[in-house]
Structures are given as C-alpha cells and as structure tokens.
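> predicted structure and sequence below. I'll ask about it afterward.
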Amino acid sequence: VKCCGAPWLHQGNVAEFTRQARANVERLDEVVQQGRDIIVSQPTCAYVVKRDYPIYVPGEQAERVAAHTFDPSEYLVNQMRKDRSMTLGKVELDEEIIFHAACHTQAQNVGLKGRDLLKKLGVKVRVVAKCSGIDGTWGYRSENAASSLRMSSALADQIAKTGSTTIAGDCHLANTAIDEALGLRVEHPISLVRKLMGLETQPPLKGN
C-alpha cells in the first residue's frame, strides 16, 4: 500500500489520485477479505480512505475497505466497548489534559475517540477545536504559509490560555503545528496513555 493520494487530490490532480486510490483499494480489499481491519494513523489519510475512495473509485471493494478502516483511537475504544474486560487503570494527574479535536477527525463523524480514550484513565480532559491551519497539505504550500500560521497561532493562543502543558491530539500534522507554535510536545492519545500508565519504562517484549 502506498500514499493515500491526498497530496494529488488536494491539488486538483484527480487522475493521479484516482490511479493511486484504485491500486490501494485493490490491495486493502485483499486484507479485509482475509478478515482483518485497517488502522490508519493519520486522520487526513483515514478520511480519504473512508470518504473519498468510495466516491472516486466507486464499487463494493471501496465500500468494504471504507467500512473496515479506523483511526487508532477509534479502533481501540471500539474494541474496549465490545470487550468489557479490556480496561485501563486510573491515574492521578493534577492538571487537565488539553485535547485538540482535529478537523479531519471531526469530519469522519465517529466522535472524539482520542478524548474518550484519555477519559478512561479518570483524568480531566478539555477539548480545543480550532483549526491548526494545515488542512491536509494546504498549509504546507508556500503560498499559504502566512494564512496557515495565522490559523495555528489562534489555536496556540487558546491552548496557552489554559495553562496546561499536557496536550494530546490524534492528528500528527496538527500536533506538529501546535508544537512549533508553543514549543510543547503534543502526543498522540495512545502514546500519552502509555506514558501516564508508566508503560514507557517497561522493556520491550522479546521473541523466543
């Protein structure tokens, strides 16, 4: 599987996007028909697979792939709802966690699963929903740089006013924009859960 094709789609190169999408759909559908789900770590890419592939490469394959594609937090929270024995321990944290609700996560209409995952630890979570100014690949183009920075600065100001230094977000692109604006590390919810539970200090598992 290659790039989801978003850079081409966002620049209006529909022909190249469709070519890439068709190749990915065929490969991913093979995996789905083996009984496996697809985890996409970047919300922009997940949105493209879930929403754009069925439009530009219509058919049963694209629909099947879309139905079995999940963001990491979405997948984990869904699994915990299916299997009540899957639980997270409670942790003590004095400050509240700031959770950035990324645009392409919201656009998937699956709820804020990264926030839900963090709340399972029993910590306070405040949602900030301003745009990071990235918009897939838009914010990385030189002609949009000034506008992108203005958007991200508004988001950074809102986060800074909270006084919290523990920040999480599902979107790696948005997290980088916040990091660059504030100089604070923004972590993926799953990484932050691992850190708060002290799992980062444990040695990795070794095979036989």
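Arrived safely, thanks for sending.
> from now on I want contacts and neighbour counts done on CA atoms only, so please keep to that.
Noted.
> ok, Leu112 - contacts?
101, 105-106 (Cα atoms under 8 Å, 6 or more residues apart in numbering).
> and of those, the nearest to Ala146?
Closest approach between the contacts of Leu112 and Ala146, by Cα to Cα: Ala101, at 22.4 Å.
> show me the contacts for the closest one.
By Cα under 8 Å, 6+ apart, the contact set of Ala101 is 112, 127-130, 169-170.
> could you redo the last one with a cut-off of 10 Å?
Shown in contact with Ala101 (Cα atoms under 10 Å, 6 or more residues apart in numbering): 111-115, 127-132, 168-171, 174.
> got the buried residues for stretch 163-183?
By 16 or more other Cα atoms under 10 Å, the buried positions in stretch 163-183 come out as 165-179, 181-182.
> so who does Cys171 touch?
Counted by Cα under 10 Å, 6+ apart, Cys171 has contacts 41-44, 71, 100-105, 132, 186-189.
> ok, Ile134 next?
Counted by Cα under 10 Å, 6+ apart, Ile134 has contacts 103, 140-141, 144-145, 147-149, 151-152, 173-174, 176-177.
> which ones among these are found in helices?
If you go by DSSP state H, the contacts of Ile134 have 103, 145, 147-149, 151-152, 173-174, 176-177 in helices.
> returning to that earlier point: so which of the contacts of Ala101 is the closest to Asn78?
Nearest to Asn78 among the contacts of Ala101, with distances taken as Cα to Cα, is Lys113, at 8.7 Å.
> where do the strands sit along the protein?
Ranges of strands in the chain, per DSSP state E, are 38-39, 69-70, 97-100, 125-128, 167-169, 186-187.
> put this beside the first:
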Amino acid sequence: MKFDFKAISDKCVKCGKCIQVCTIYGINSDEVTSPRGFLDLLGAYKRGELELDKDVKNIFESCFLCTNCVDVCPGSLHTDTAIENVRKDIADKFGITWYKKVAFWFLGHRTILDLAARMGYVFQSCGFKIQKDAKFGNSMSARLEIPLLKKERLLPTASKKSFMNSHPDFVDNGGERTIGLFIGCMGNYAYTSIGEGVLKICKTLGINVDLMKKQACCGAPMYFTGDFKAVEKAAKFNVEYFEKILEKVEAIVIPEATCSAMVKMDYIHFFEDDKEWQERAKKVSQKIYLATEYFYKFTNLEEILAKKGFSDIDVTCHDPCHARKMQGVYKEPRALLAKNYKIVEMQDPNKCCGFGGVTMQSNKYELSRAAGQQKVHMLKETGVKVVSAECSACKMQLNNALHIGEVDMKCVNPIELIGMVLDENLEK
C-alpha cells in the first residue's frame, strides 16, 4: 500500500502529549525516538532530505507500535501505521534477516509447521529446560540454554499436539448457535489451554464451534516487520476464507488481541489502495470479536459465572495494546473475571508490556527487556499471583519479565481463568 508520510508529518502540531505515554521514549528519552520525532523524520524522508541508512533503520525499528501515541493524539494521527509502512521500505532496501524469513515461511505453511512443532516438542529438551505449571493447564515455558541466545529468557515451548489437531473440525454442542474460532499461531502450538478454555465455555453455553482449520496466520509478525508481500497473501486468503465461514456461523471469535486487531482493523489499513479488498475486509470485520467481548455481549456467561462462587486466586489485569487501544476492549474481561476472582488493579494497566514484535524480541531485546521490567514493578505492587492478559504476545513477554525479575506471578489469558472456574467446584 502507498502511504503519504508528508501528510501525516505536516499534521503533527508538536503538542507533546504523545511523549508522556510513549513506550520507547520512556526507556530512551531522546526526541528522535518519540512519536513526534518519528513523524518529523518521516516528513524529511518523504521530501528527500533523509536517506534510509542503517542509522535511520535503527530508529524506525525502535518503535514498539503500542499505539499509545495514537490513543492520546488530538488529531488521532496513526504514527504506528506510518512506521509500519516505512518498515516496508526498509525491508525492500535492506532485506529481511534470514531467520525472520524462515519463521515467516513456516507461518505460511501450516502443514509443515505442524510437523516442525511436533519435532520441536520431541527435541526441545536438547536446548531448553522445560517448566510446566499444572494449575494453569499446559501453558509451558522454557529457559533457554542455547549459547547464542540469552540464557535468562523464558519462552513458550511447543505442545505435544497442536490445539487444532487435537479436535475435530466441528465441535457439536447441540446448540442452535455456531461460532468460528480463530485460534492464532501461539494458541495453536504453544498456549493450547486458551483454545481449550474457549471450548469449555462454548460447551457450557451450548454453542457449537467451527475450528476453521484452514485459517492462515493473521500476518501480524510480517506486517510489523515490513514483509508486505507475505501480509497480502495471508490477508487475502483469510478474508476470502472468513467470508465462506461467515455464511454458516454468527461470528468469528479470537482469544488473541494481536490477531484480532490485525484481521479486524489492520487489514482495512493495509488494503487502503485496493478498495475492493478493503470493502471485503470491512464487511468481515463486523463479525469479528475478541473472545471476552463476544461472550460478555452476546451470551449469558456472566450470569453462569455468578453462580459458581469465588476462587481463592486474586487477579490483576493487564490491558494489551491491541485490545484496549485498538479495539476498546478492557471492561469485558474484567466484568467476567470479577464474578469469580477478586481483581486488584495495578497502577497503570494500560502501560505497554514491551513485546513489540519480532524485531524487538530479536534485534532489540534489551529495549523489550527494559519495558518489561517497568511493567513488573507495577505488578509486584499488587501483591497478587496472577496477571490476566488476552494476548499471547503479552503472556510471553510478561512471563519472561516476571521470570527475570524473580517475581512469583504468572500471566494467564482470561479465557483460561474462566475455563478453570468452569472446571472447579467453588464455594458459593
């Protein structure tokens, strides 16, 4: 897609509201790495006054794409979209690192990825120390022991069997209603208990589930890295597939904020110069919901949970950037969780956890680490053992940050917490 960098740069009035909430500026207090700094540089780039050299590449790859600046901007300027587009130009000029290409290729070939995931489960003990938390299902993590990578890091590991391969194409709960489930790559291969939680909820509600097994990766990792060719392939495939699915289901439910924001909102941005596909993406987006949003607005799950009693687990809530700021979803998970858990709010639940995408996690991990530790400080002050976040990227980032900070706390998807309630006999 084409993007007018000069137009968005000229609209910035330099009020400075964005700087106060900017994730990267909070770590690196340099005007260059601030939203209005980014926009100034983008304007200079458009005017031919700035060359995309390695220094400029480094600057534009330092943005976390948290959308905090968009959220507070008086003009609602989409600095995030501008940076996503300049990263496309950067990728075209410098290329994409080989290991990112490999990862993106696997994400675009699910059958081969299924095999790779199974092989990964078998051989991961060669390079990882596995930790498993029985209380929170099969959400596993591994401490890296590979010399070339940071030994401190705690990352999710492949499950023995992917979520979609563990269930039939269609789960018949004897209901009159049916939803489609877009599980996402992380939920399918690592955090499989999230999908199991959705199935438990749907069984309780009597809602049938189409697992949409032909679904492709949403394309978010490629989009944030600048691989627009891969994004176009994934986006067009999914939009066409969703159109067919929506002929037989009432909605497509996604328990992952990043995936949901990508297919519901970023596809529309991506197809800005292709009106036919943009209109198709817009039509599809009207039937896409974050899981807690759907269950809160369109079912009686809240009423059912109210009859289950209270857990002895206290919870604090982290609001994923792609949930609260992009989709306006943050009240819904709290409303559902509050029926069974005491919620202790942290100082700033809206503060970005610092995941930041593939580039931030690989080339700029120290920035991601610093942002994560800022969030950990807030989490420690709550005194609880569980932080809820409806995003696997946040879950991965926060669990790693908590591990590094030596804090006895786990990040769990709210769908997993609700599934636990439906499994247990709580005191009424």
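Ah, there it is. Bear in mind the structure is a predicted one, so any value in this text is a computation, not a measurement.
> taking the contacts of Cys171 of the first structure together, which two end up most distant?
By the measure Cα to Cα, Asp71 and Ser132 form the most distant pair in those, at 18.8 Å.
> who's more crowded, the two?
Neighbour tally, Asp71 of the first structure and Ser132, criterion other Cα atoms under 10 Å: the higher count belongs to Ser132, 27 against 24.
> distance of the more buried one from Ala107 of the first structure?
Noted for Ser132 of the first structure: a distance of 14 Å to Ala107 of the first structure, by Cα to Cα, to the nearest Å.
> which position in the second structure pairs with Arg115 of the first structure?
By TM-score structural alignment, Arg115 of the first structure lines up with Arg334 in the second structure.
> wait, isn't that match in contact with Pro349?
No: using Cα atoms under 10 Å, Arg334 of the second structure is not in contact with Pro349; the gap is 11.7 Å.
> which neighbours do these two share?
The contact sets of Arg334 of the second structure and Pro349 overlap at 316-317 (Cα under 10 Å, 6+ apart).
> which ones are touching Arg22 of the first structure?
28, 53-54, 56-58, 61-62.
> give me the spatial nearest neighbour of the residue mapped onto Ala129 of the first structure from the second structure, chain neighbours excluded.
The equivalent of Ala129 of the first structure in the second structure is Asn350 (alignment by TM-score structural alignment). Spatial nearest neighbour of Asn350 of the second structure, chain neighbours left out: Asp319 (5.2 Å); criterion: Cα to Cα, 6 or more residues apart in numbering.
> aligned partner of that neighbour in the first structure?
Following TM-score structural alignment, the counterpart assigned to Asp319 of the second structure within the first structure is Ala101.
> distance of its match relative to Ala107 of the first structure?
Taken as Cα to Cα, the span from Ala101 of the first structure to Ala107 of the first structure is 10 Å.
> equivalent analysis for Asp94 of the first structure, please.
For Asp94 of the first structure relative to Ala107 of the first structure (Cα to Cα), the value is 32 Å.
> okay, the two: which has more neighbours?
Taking other Cα under 10 Å, Asp94 of the first structure and Ala107 do not tie; Ala107 has more neighbours (13 against 9).
> nearest to Phe17 of the first structure, of the strands of the first structure?
Taking the strands of the first structure one by one with Cα to Cα, strand 69-70 is closest: 18.7 Å.
> and that closest one against the second structure, how far off on average?
Compared with the second structure after fitting, strand 69-70 of the first structure has a mean deviation of 1.1 Å; criterion: mean Cα distance after the TM-score superposition for the first structure.
> so Ser141 of the second structure, which of the three states?
Here Ser141 of the second structure is recorded as strand under DSSP: H, G, I helix; E, B strand; the rest coil.
> alignment lookup: it to the first structure.
So, by TM-score structural alignment, Ser141 of the second structure is left unmatched.
> residues near Ser141 of the second structure, how many?
Using other Cα under 10 Å, the number of residues around Ser141 of the second structure comes to 23.
> from Glu303 of the second structure, how far off is it?
Distance from Ser141 of the second structure to Glu303 of the second structure, counting by Cα to Cα: 34 Å.
> OK, contacts around Leu9 of the first structure?
Leu9 of the first structure neighbours (Cα under 10 Å, 6+ apart): 15-18, 48, 52, 136-137.
> as CSV, those with distance to Ile159 of the first structure and neighbour count would be great.
Supplementary listing: the contacts of Leu9 of the first structure in CSV, determined by distance: Cα to Cα, whole Å; neighbours: other Cα atoms under 10 Å:
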residue, distance to Ile159 of the first structure, neighbour count
Ala15, 40, 12
Glu16, 38, 13
Phe17, 35, 22
Thr18, 38, 20
Val48, 28, 20
Asp52, 31, 20
Gly136, 21, 19
Thr137, 23, 16
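> which of those residues sits closest to Gln79 of the first structure?
Val48 (22.8 Å).
> what do we get in the second structure for that closest one?
Checking with TM-score structural alignment, Val48 of the first structure has Met262 as its match.
> contacts only, for Thr258 of the second structure.
Thr258 of the second structure sits next to 184, 218-221, 264, 266, 290, 320-323, 326, 390-394 when contact means Cα under 10 Å, 6+ apart.
> 8 Å - rerun?
220, 322-323, 391, 393.
> what's the neighbour count on Gly328 of the second structure?
Neighbour count of Gly328 of the second structure, defined by other Cα under 10 Å: 12.
> I misspoke; the intended subject was Leu301 of the second structure.
Neighbour count for Leu301 of the second structure, taken as other Cα under 10 Å: 19.
> from Leu155 of the second structure, how far off is the closest residue to it other than its chain neighbours?
For Leu301 of the second structure, ignoring the flanking residues on the chain, the nearest one in space by Cα to Cα, 6+ apart is Phe295 at 6.3 Å. Per Cα to Cα, Phe295 of the second structure is found 29 Å from Leu155 of the second structure.
> what's around the residue lying closest to Thr69 of the first structure once chain neighbours are set aside, how many residues?
Nearest non-adjacent residue to Thr69 of the first structure, counting by Cα to Cα, 6+ apart: Ile38, 4.7 Å away. Look at Ile38 of the first structure: counted by other Cα under 10 Å, it has 19 neighbours.
> Ile38 of the first structure maps to what in the second structure?
Under the alignment by TM-score structural alignment, Ile38 of the first structure pairs with Ile252 in the second structure.
> if I read this right, that match contacts Val209, doesn't it?
No: using Cα atoms under 8 Å, Ile252 of the second structure makes no contact with Val209, being 9.7 Å away.
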